[in-house]
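*Asks:* prediction below, plus the sequence it came from.
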Amino acid sequence: MSAVLGADHDRDRVITPPSTFDVLGVPVSAIDPDVAVATIEGWIDAGARQYVCIAGAHGVIESHDDPELLKSFQHAGLVTPDGTPLVWVAWLRGLSHVRRVYGPDLMLRMSGTSVRPGRRHFYFGGNDGVAERLRDVLTASNPGLQVVGCLTPPFRSVTPEEDAAMVAAINAARPDILWIGLSTPKQDLWMLRHRDQLQVPVTIGVGAAFDFLSGSKKQAPRFIRENGLEWAYRLCSEPRRLYGRYSKIVPRFLQVLATEWWHRSHMT
């Protein structure tokens, strides 16, 4: 193992990633939360450098029209089925073991399991003050949790010098997990573009988890989240911002589900 870890270009292959199922070209990981956590912890222990995309229907549909976003999914160590509709696609393909790996839940779980081994966390993203509030909430609920940095990038385009300074600050803090709260597709593109610059075992893009877990935004009730209706709840909460997105995504993803069902029903 030590010989493998001695070469940077081999470190991505230390842990064999779980199998995937294809949705519009996106290799979604056929996993449940337990497998996601075990894979991430394995990467940290091995000193790997991987990133994780938390993918819902929004990201999958957007990647169909954005080659670079699709590339970010295709190069990720994990593309977790964040949205219940992706789990439905897996079930239609006979992958009954697949369960939703929801960004906020994954962050909560990793925060809890990382206290004893002393995992180091860094929060990058959110509006002003959100990362700091997130740190306060999670360290209060997980005594001993090590948060080694919080950084909020500007909403404007950054200069190469600013970008390099942010990467240098992250690397200097030596986190085991870098959490990115920039939303899809911005966070997925950021991880793809910076994967060779970051000296971090695991980078995970969790988007709105920063807002939900810090208390900045209200999270949908669990029964709504577990029944594929979170998009409707969020649309009602932020209609102006989300109407355009969901008016495109929902019909197109329903078409994906209908196509999956038709193929499945005519193959049996």
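*Replies:* Arrived safely, thanks for sending. Numbers count the residues shown, from 1 in each chain.

*Asks:* only C-alpha atoms for contact and neighbour calcs from this point on.
*Replies:* Fine.

*Asks:* which helices and strands sit right next to the strand or helix carrying Lys71?
*Replies:* Assigned by DSSP states H and E, Lys71 belongs to helix 67-74. Secondary-structure packing of helix 67-74 (3 or more C-alpha pairs under 8 Å, 6 or more residues apart in numbering; DSSP states H and E): strand 26-29, helix 57-65, helix 186-194.

*Asks:* Glu230 is in contact with Ile224, correct?
*Replies:* Yes - when contacts are counted by C-alpha atoms under 8 Å, Ile224 is listed as touching Glu230 (5.7 Å).

*Asks:* more neighbours: these two, which one.
*Replies:* Neighbours were counted for Ile224 and for Glu230 using other C-alpha atoms under 10 Å; Glu230 has more, 19 against 14.

*Asks:* residues contacting Val115?
*Replies:* By C-alpha atoms under 8 Å, 6 or more residues apart in numbering, the contact set of Val115 is 142-146.

*Asks:* got the contact list for the helix holding Lys71?
*Replies:* For helix 67-74, contacts defined as C-alpha under 8 Å, 6+ apart pick out 25-27, 53, 60, 62-64, 79, 185, 188-189, 191-192.

*Asks:* before we go on, here's another structure to hold up against the first:
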Amino acid sequence: MGERADILGVLIDKVQLSQIESIIANFVSRAEPHQVVTVNLDFISRALRDPSFRDLINTSSLVVPDGIPVLWAAKLLGDPLPQRITGLDLLHACCRLAQGTPEGIFLLGAEPGVALRASRALCGWYPELPIAGTYSPPFGEFSVEENSLIVDLIVSSGAQYLFVAFGCPKQDFWIREHLVELGVPVCVGIGGVFNYVTGRVKRAPRCVQNLGLEWLVRMMQQPRLAKRYLINDLPVLTRVISHKLLSAHGVNNAGQQSAGQLFTRSGGLRRMTPRE
């Protein structure tokens, strides 16, 4: 992958939506497992509180900005990203690549029956789409037996694309923990995207999305998200603005280097490769 933007130590690939299919096709052709992460403000908020989550993001094969506020943050910091790329964008890109091939897609997670309904909706849009399987495990921490069952289902399905809807950060840590044994070329944590596919949750109009206010529509549809958006996520933008103001006034020393710069220079953290 090429250049990455650095938002408070969280590294995000500077890629265009038009490049996504070729990047994913390359992952599949290499037949090696890759983790893809879709970063919104909640991911950055969690990464600031949890270094292990930040490291997971920074060592993933592909990291895309899933939210206009993430683009705002990158631009404010003078390290702009080309455009927003959502989990739904990634799902459709994989469906286009998989259609008419034996390269199956596995949908994992969400509430009981949602993954199955999502697979049927996708097949309505992509009639020749090979669905390798669907499974909605129980909520909560998985037992050793449940984890083994999930891994066995995916491996035996021969899936080339895996979309995991456990929510952040559970889905992303689960993918990382099992990435090598799964051996799936494209593994994506996708959050609530299955609900959009099935129509259980309506997306905001395009004009609202472009204004960066889709979070407000989601909060109105799902009030439980209010705490996440208002208490956890908004302070990220405040921190970005503070960082920008301090930089503009020349406040800079070795202790204020970006985490991304420190990792690169120390050699202590680099992007994971599937064989490591």
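*Replies:* Everything's here; your move. Quick caveat, the model's predicted, so the values are computed rather than measured.

*Asks:* tm score of chain vs chain?
*Replies:* Superposed pair, TM-score by TM-score structural alignment, normalised by the length of the first structure: 0.86. Supporting alignment: 250 aligned residues with a C-alpha RMSD of 2.0 Å.

*Asks:* returning to that earlier point: let's see if you can find the most crowded of the contacts of helix 67-74 of the first structure.
*Replies:* Going by other C-alpha under 10 Å, Cys53 tops the contacts of helix 67-74 of the first structure with 33 neighbours.

*Asks:* which element is the counterpart of that residue in the second structure on?
*Replies:* Residue pairing (TM-score structural alignment): Cys53 of the first structure is matched to Val37 of the second structure. Using DSSP H and E, Val37 of the second structure falls within strand 35-39.

*Asks:* equivalent analysis for Val201 of the second structure, please.
*Replies:* If you go by DSSP H and E, Val201 of the second structure is not part of any helix or strand.

*Asks:* quick one: it and Asn195 touch, right?
*Replies:* Yes - at 5.5 Å, Val201 of the second structure counts as touching Asn195 under the criterion of C-alpha under 8 Å.

*Asks:* out of those two, which sits in the busier spot?
*Replies:* Between Val201 of the second structure and Asn195, Asn195 has the larger neighbour count (other C-alpha under 10 Å), namely 19 against 15.

*Asks:* quick one: that one from Glu111 of the second structure, how far?
*Replies:* From Asn195 of the second structure across to Glu111 of the second structure, the span is 9 Å (C-alpha to C-alpha, to the nearest Å).

*Asks:* got the contact list for the residue nearest the centre of the first structure?
*Replies:* The centroid of the first structure falls nearest to Ile54 when counting by C-alpha atoms, centre = their mean (2.8 Å). Residues near Ile54 of the first structure by C-alpha under 8 Å, 6+ apart: 79-82, 101-103, 204-206.

*Asks:* 10 Å - rerun?
*Replies:* Listed by C-alpha atoms under 10 Å, 6 or more residues apart in numbering, the contact partners of Ile54 of the first structure are 28, 73, 78-83, 101-104, 106, 183-184, 187-188, 204-207.

*Asks:* in helices only, show me those.
*Replies:* With helices taken from DSSP state H, the overlap with the contacts of Ile54 of the first structure comprises 73, 103-104, 106, 187-188.

*Asks:* distance to Leu138 of the first structure added to the residues you listed, as TSV?
*Replies:* Formatted as TSV, these follow (distance: C-alpha to C-alpha, whole Å):
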residue	distance to Leu138 of the first structure
Phe73	28
Gly103	15
Pro104	12
Leu106	13
Gln187	21
Asp188	24
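
*Asks:* from these, list the buried ones, please.
*Replies:* 73, 103-104, 106, 187-188 (16 or more other C-alpha atoms under 10 Å).

*Asks:* check those and tell me the two furthest apart.
*Replies:* Phe73 and Pro104 (19.3 Å; C-alpha to C-alpha).

*Asks:* that older thread, average gap between the helix holding Lys71 of the first structure and the second structure?
*Replies:* Compared with the second structure after the fit, helix 67-74 of the first structure shows a mean deviation of 2.0 Å (mean C-alpha distance after the TM-score superposition for the first structure).

*Asks:* in the second structure, what residues pair with that helix?
*Replies:* With TM-score structural alignment as the criterion, helix 67-74 of the first structure aligns to 51-58.
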